[in-house]
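Asks: what would the 3D arrangement of this be:
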Amino acid sequence: MRNRTVAAAACVVLGLGLIGGAATGSWLVGGSDSEQEHSAFVAAGDLWHSVPVDGLFPRTVDGKGAGPGEADRTWTRIAVAPDSGCTNAFDPLLRKALAPAGCARLLRATYTDATQSFVTTVGLLFTDADDAAMRALAERFKLDGLDSRTDLMPRPYAAKGTAAAGFGNAQRASWTVRVLTDAPVVVYSVSGWADGRTVDTPQPATVAVAPETTSSVAQAGLGHEAKGLADRIERSLRKNVTSASEQPS
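Replies: Just a heads-up that it's a prediction; the model follows:
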């Protein structure tokens, strides 16, 4: 009986030692997963003023396999909007849908493809929201299908003297809006023809990239333009987040 008591006590001591060691180890490597995720979330919110514009919107973006039939794409940046707030940056209904997250800063750039046939504006809306608010907003966009409503399309950024000079609201052809949950950022893009033609029936990128879609927007690959460029700008953002969160405090 005495031997069993001694053994049990030894196990308790050993168990407490292991728990303490694990906790110490977690502290030494930077805390729990949730703490690291929160740290990355916070770091992402500061990128708009800590990363040069070329780091967020590269001058040239390679889109290997991003076109229809997995064709390669290359986009060249032709205009960068002055960083700003969100006043007049969105159509009223989209502005209302995004309002719960707030607007800390809005960054936008417009690109054209290698043939200068298409133009695409991509935006990074840095919000004032915390983790929970971003998750709630993302859930609402998903459940209510807000990312596929034509009355919630993002506005393009046109710049005089560029291939996007005639890229206005009536020229919007395809788009995507993504509410991130691991960063206080909304990534969006909107594409159109560079010749300024109007579009009667825009299509969300998720529809326009489907193989069975036969609209002129889909066949031209404008859904792939919007989706492919947004994909790569989002990846660039995440790389910057990783780099920023790994910096010693």
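
Asks: use CA for all of it now, contacts and neighbours both
Replies: Will do.

Asks: contacts only, for G221.
Replies: If you count contacts by CA atoms under 8 Å, 6 or more residues apart in numbering, G221 has them with 67-68, 208-209.

Asks: and the furthest pair within these?
Replies: Spanning the widest gap among those are G67 and A208, at 11.7 Å by CA to CA.

Asks: neighbour count for the two, which is higher?
Replies: A208 (27 against 20; other CA atoms under 10 Å).

Asks: hmm, back to that, what touches both of G67 and A208?
Replies: Common contacts of G67 and A208 (CA under 8 Å, 6+ apart): 221, 224.

Asks: next structured bit after the longest helix seen in the chain?
Replies: Determined from DSSP state H, the single longest helix within the chain is helix 2-28. Per DSSP states H and E, the first helix or strand lying C-terminal to helix 2-28 is helix 33-45.

Asks: so what touches that next one?
Replies: Contacts for helix 33-45 (CA under 8 Å, 6+ apart): 30, 126-127, 131, 182-185, 240-242, 244-245.

Asks: try 10 Å
Replies: Identification of contacts with helix 33-45 by CA atoms under 10 Å, 6 or more residues apart in numbering yields 26, 29-32, 50, 104-105, 125-131, 181-185, 237-238, 240-247.

Asks: now the other sequence, so there's something to compare against:
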Amino acid sequence: MLGEPEGYDARGRGRALGVRIRPRAALAAACVVLGLGLIGGAVTGSWLTGDSGDGGAAGTFAAAGTLWHSIPVDRLFPPTVDGRGAGPGGADRTWTRIAVAPDSGCADAFDPLLRKALSPVGCTRLLRATYTDATQSFVTTVGLLFTKADAPAMRSLAVRFRDEGLDRRTDLLPRPYAAPGTVAAAFGDRQRASWTVSVLTEAPVVVYAVSGWADGRAADVPQPAADAMKAGAATPAAQAGLGHEAKGLADRIERGFRTTAGQATEKPS
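Replies: Sure thing, here's the model as predicted:
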């Protein structure tokens, strides 16, 4: 008597070929896949939200510190940056990159006291670019400082900046990149009007921005972006929206870096 054709049951109905998976085994496998997906999503999510993780996050942290030499500059500092809702009163902004500084060390990039405050985490590489707004009225230098620090050292620095208000002191400012032959050619130390500094804890990176007028006018007293953006702030920097320029651009460069770092360090499935 001939056997039944492979792949069919006694009534001629099709059945799956190969090994049959018992319901409990199938459920267990599905749970494993779901669990891996949740873990992967949590790691990527920590990059986008700024939450630090543990375990595999240590490798991600270290890998992020090497991105300065493997990611194209246009991904770190896009030629144009959309600042929807970033201006005073929620006005839209668009920034155009006018110059990228040669990658360098940190010796001349910060005021002496800021350089001293950052010294515990070291300096592997500093990347900077200068942007102008759509009207070419303002100029802003944004920087990515890649440090030599581990995760605990970055957390310690972030706590110190927060608790001691180091990001609000007018004697701890980043310096601008005044690119010759551009509207930022006269953007020197005396032209700094507002600034912001953000110490990341899920990557060995410090993000900052400093803004001023494009016509080279001096700022009497620089004002932290957080203060210049407050309702009712009446300083020249606040009235001109220079706090929004610094904070808005820095936030978007930081957000882009988080996304790029998350994609670059994500393990293929």
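
Asks: spatially central residue in structure 1, please.
Replies: The residue lying closest to the centre of structure 1 (CA atoms, centre = their mean) is V187, at 3.2 Å.

Asks: contacting residues for that residue?
Replies: By CA under 10 Å, 6+ apart, the residues touching V187 of structure 1 are 107-108, 122-126, 176-180, 230-231, 233-234, 237.

Asks: give me the subset of those residues lying in strands.
Replies: 107-108, 122-126, 176-179 (DSSP state E).

Asks: all strands for structure 1, in order.
Replies: Assigned strands in structure 1, in chain order: 60-63, 73-80, 105-113, 118-126, 174-179, 185-193, 203-204 (criterion: DSSP E).

Asks: next, the mean deviation of the fifth one compared to structure 2.
Replies: Mean deviation of strand 174-179 of structure 1 relative to structure 2 after superposition (mean CA distance after the TM-score superposition for structure 1): 0.4 Å.

Asks: so that strand corresponds to what in structure 2?
Replies: Matched against structure 2 by TM-score structural alignment, strand 174-179 of structure 1 falls on residues 194-199.

Asks: next one: the first one
Replies: The alignment of strand 60-63 of structure 1 onto structure 2 (TM-score structural alignment) covers residues 80-83.

Asks: kindly report the same for the last one.
Replies: On the basis of TM-score structural alignment, strand 203-204 of structure 1 is assigned to residues 223-224 in structure 2.

Asks: now do the same contact list for the equivalent of P112 of structure 2 over in structure 1.
Replies: Using TM-score structural alignment as the criterion, P112 of structure 2 maps onto P92 of structure 1. Neighbour list for P92 of structure 1: 151-152 [criterion: CA under 10 Å, 6+ apart].

Asks: cool, and the one 3 residues further on?
Replies: Contact analysis of R95 of structure 1 by CA under 10 Å, 6+ apart lists 86-89, 102-103, 152, 154.

Asks: hmm, back to that, state the distance from the match of P112 of structure 2 to D54 of structure 1.
Replies: Per CA to CA, to the nearest Å, P92 of structure 1 is found 30 Å from D54 of structure 1.

Asks: got it, and R149 of structure 1?
Replies: 31 Å.

Asks: the two: who's more crowded?
Replies: R149 (14 against 10).

Asks: which one in structure 2 is aligned with that one?
Replies: Alignment note (TM-score structural alignment): R149 of structure 1 maps to R169 of structure 2.

Asks: wait, its match touches P222, no?
Replies: Yes - judged on CA atoms under 10 Å, R169 of structure 2 makes contact with P222 at a distance of 9.3 Å.

Asks: hey, what's in contact with both of these two?
Replies: Common contact partners of R169 of structure 2 and P222 (CA under 10 Å, 6+ apart): none.

Asks: for T147 of structure 2, what are its contacts?
Replies: Contacts of T147 of structure 2 (CA under 10 Å, 6+ apart): 65-66, 118-126, 154, 203-206.

Asks: now the match of strand 60-63 of structure 1, how far from the chain's geometric center?
Replies: Relative to its parent chain, stretch 80-83 of structure 2 has a centroid offset of 14 Å by CA atoms, centre = their mean, to the nearest Å.

Asks: ok, average deviation of that stretch from structure 1?
Replies: With mean CA distance after the TM-score superposition for structure 1, stretch 80-83 of structure 2 departs from structure 1 by a mean of 0.2 Å once superposed.
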